[in-house]
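In: sequence and predicted structure are below.
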Amino acid sequence: MNHVLTSERLGLRPVTAEEHEVLFAHWTDPRVRQFLFDGGVLAASEITEAIDGSVRGFASEGYGIWVVRLRESGEAIGVAGLRPLEELGLEVFYSLNPHVWGRGLATEAARAVVDYGLDVLGLPRVLAEVDEGNTGSIAVVERLGMTPFAVVPGVLGPMIRYRVSR
């Protein structure tokens, strides 16, 4: 199965161990992690675990973490992926470097991942869980056609759960 995804402006490839520094720099940026990891900072060993888990996930289940790159320059600008959301199914997640915010790239990356989940993996639905205060991500999931179905408590406050299906 081909796990490489492309969109008009982006290329998404499964993360590899060689991209540890890329993920470390991205996930430790205070602006990026504001709504990720409950605001905590990941240790280098946790990033290694995330990469290793993604490699195993792509091999066995067909999903994990993609590094998002601009097609024109090849610059790594963030990550997107699929992961289990409790027993409910798979959720899309994404985070981009602040210098590319506001250009529709998060929606473009997330759409590629959602389409992959629904079309390639044949999922009945794709979920998202967004901090209530994360207005940027709420706008992204709404542009993806996702609709809210629950509000649950989170460490940083209420979390809104969304879903989309074909």
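Out: Nice, thanks for sending it over.
In: C-alpha from now on. contacts and neighbour counts both.
Out: Will do.
In: what's in contact with the longest strand anywhere in the chain?
Out: If each strand of the chain is counted by residues according to DSSP state E, the longest one is strand 76-85. Contact with strand 76-85 is made by 22-23, 26, 63-70, 90-97, 100, 109-110, 113, 117, 127, as judged by CA atoms under 8 Å, 6 or more residues apart in numbering.
In: where do the helices sit along the chain?
Out: With DSSP state H as the criterion, the chain has helices at 20-27, 44-60, 105-115, 135-143.
In: could you redo those helices as TSV and give each row distance to residue 166?
Out: Shown next, in TSV, are these (distance: least, CA to CA, whole Å):
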stretch	distance to residue 166
helix 20-27	32
helix 44-60	23
helix 105-115	9
helix 135-143	15
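In: another one to put next to it:
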Amino acid sequence: MPKRPSTFLETDRLVLRPFTDADVPHLLALDNDPEVMRYINGGRPTTADAIRDRTLPRLLHDHPCTGTRGFWAAEEKATGTFLGWFELRPLADHDATVVELGYRLNRAAWGRGYATEGARALVDKGFADLGAERVTANTMAVNAGSRRVMEKTGLTFLRAYTEDWPDAIEGSEHGEVEYVLTRAEWEARQA
């Protein structure tokens, strides 16, 4: 049996751990669910080659400024079931002050509070241990579920904006939204 990667972070119900090459089948299943990918690429299928050649290298990237990766596989603590991934990634490799929060969970994990639980734990770790001064998160304006998670995590709406999508997907005409949480706001909530 392969050795389990070391745990980066645990919550009451989740284990966040570094990705390995063995996660390719999990990532392939996750990125081939049209509902999971609806607000990412319009639900188009992803190939195993794309996972191995583009996705996995991004998930395995170490950030010198934090001494960690920016993406972690999420497993249900009780069962070890792969649920998806979380991101708390510095926007610049050598500057830990501004980090991006993200998450992608399989449909079986939706509506169970996992996204909020994992996101809150990562935000806390970012401010407490990783040198973050600002956490930012973005999604399509029409992605109500992701926006709710951002709000429950403590981020507040900053702005709406539009981007040029190489391949427009349903809802992209409504633009994007950015949410943010600063260290000062986070510290005020800890008091």
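Out: That came through, no problem. This structure is a prediction, so every number in the text was calculated from the model and none was measured.
In: TM between them?
Out: Superposed pair, TM-score by TM-score structural alignment, normalised by the length of structure 1: 0.87. Supporting alignment: 165 aligned residues with a CA RMSD of 2.4 Å.
In: nearest to residue 2 of structure 1, out of the helices of structure 1?
Out: Among the helices of structure 1, helix 44-60 comes nearest to residue 2 of structure 1, with 9.9 Å by CA to CA.
In: ok, residues contacting that closest one?
Out: So helix 44-60 of structure 1 is in contact with 3, 14, 15, 16, 17, 20, 23, 24, 63, 64, 65, going by CA under 8 Å, 6+ apart.
In: tally of neighbours for the equivalent of the second one over in structure 2?
Out: Alignment of residue 14 of structure 1 against structure 2 is given by TM-score structural alignment, with residue 18 as its counterpart. Using other CA atoms under 10 Å, residue 18 of structure 2 is surrounded by 21 other residues.
In: same thing with residue 113 of structure 2?
Out: Neighbours of residue 113 of structure 2 (other CA under 10 Å): 12.
In: identify the residue of structure 1 aligned to it.
Out: Checking with TM-score structural alignment, residue 113 of structure 2 has residue 104 as its match.
In: over to residue 58 of structure 2?
Out: Match for residue 58 of structure 2 (TM-score structural alignment): residue 53.
In: OK, contacts around the aligned partner of residue 34 of structure 1 in structure 2?
Out: Residue pairing (TM-score structural alignment): residue 34 of structure 1 is matched to residue 38 of structure 2. Residue 38 of structure 2 makes contact with residue 44, according to CA under 8 Å, 6+ apart.
In: emit the PyMOL select command for whichever of the contacts of strand 76-85 of structure 1 are buried.
Out: PyMOL command restricting the contacts of strand 76-85 of structure 1 to the buried ones, with burial defined by 16 or more other CA atoms under 10 Å:
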select buried, resi 22+23+26+63+64+65+66+67+68+69+70+90+91+92+93+94+95+96+97+109+110+113+117+127
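In: what lines up with residue 80 of structure 2 in structure 1?
Out: Under TM-score structural alignment, residue 80 of structure 2 pairs with residue 74 in structure 1.
In: please report how far its match lies from residue 104 of structure 1.
Out: 17 Å (CA to CA, to the nearest Å).
In: swap in residue 140 of structure 1?
Out: Counting by CA to CA - residue 140 of structure 1 and residue 104 of structure 1 are separated by 8 Å.
In: before we move on, what about residue 93 of structure 1?
Out: From residue 93 of structure 1 to residue 104 of structure 1 the distance is 15 Å (CA to CA).
In: same question for residue 124 of structure 1.
Out: Taking CA to CA as the measure, residue 124 of structure 1 falls 26 Å from residue 104 of structure 1.
In: same deal with residue 83 of structure 1?
Out: 22 Å.
In: okay, strands next: where are they in structure 2?
Out: 9-10, 14-17, 62-63, 68-69, 71-76, 82-92, 95-105, 134-140, 156-161, 176-182.
In: can you lay out these as CSV showing distance to residue 189 of structure 2?
Out: Shown next, in CSV, are those (distance: least, CA to CA, whole Å):
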stretch, distance to residue 189 of structure 2
strand 9-10, 21
strand 14-17, 23
strand 62-63, 28
strand 68-69, 26
strand 71-76, 25
strand 82-92, 20
strand 95-105, 18
strand 134-140, 15
strand 156-161, 13
strand 176-182, 11
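In: deepest of the helices of structure 1, which one?
Out: Highest mean neighbour count among the helices of structure 1 (mean count of other CA atoms under 10 Å): helix 105-115, with a mean of 23.
In: what about the spatially closest residue to residue 42 of structure 1 that is not a sequence neighbour, how many residues nearby?
Out: Distances taken as CA to CA, 6 or more residues apart in numbering put residue 28 closest to residue 42 of structure 1, at 6.9 Å, once the chain neighbours are dropped. Burial of residue 28 of structure 1 is recorded as 18 neighbouring residues (other CA under 10 Å).
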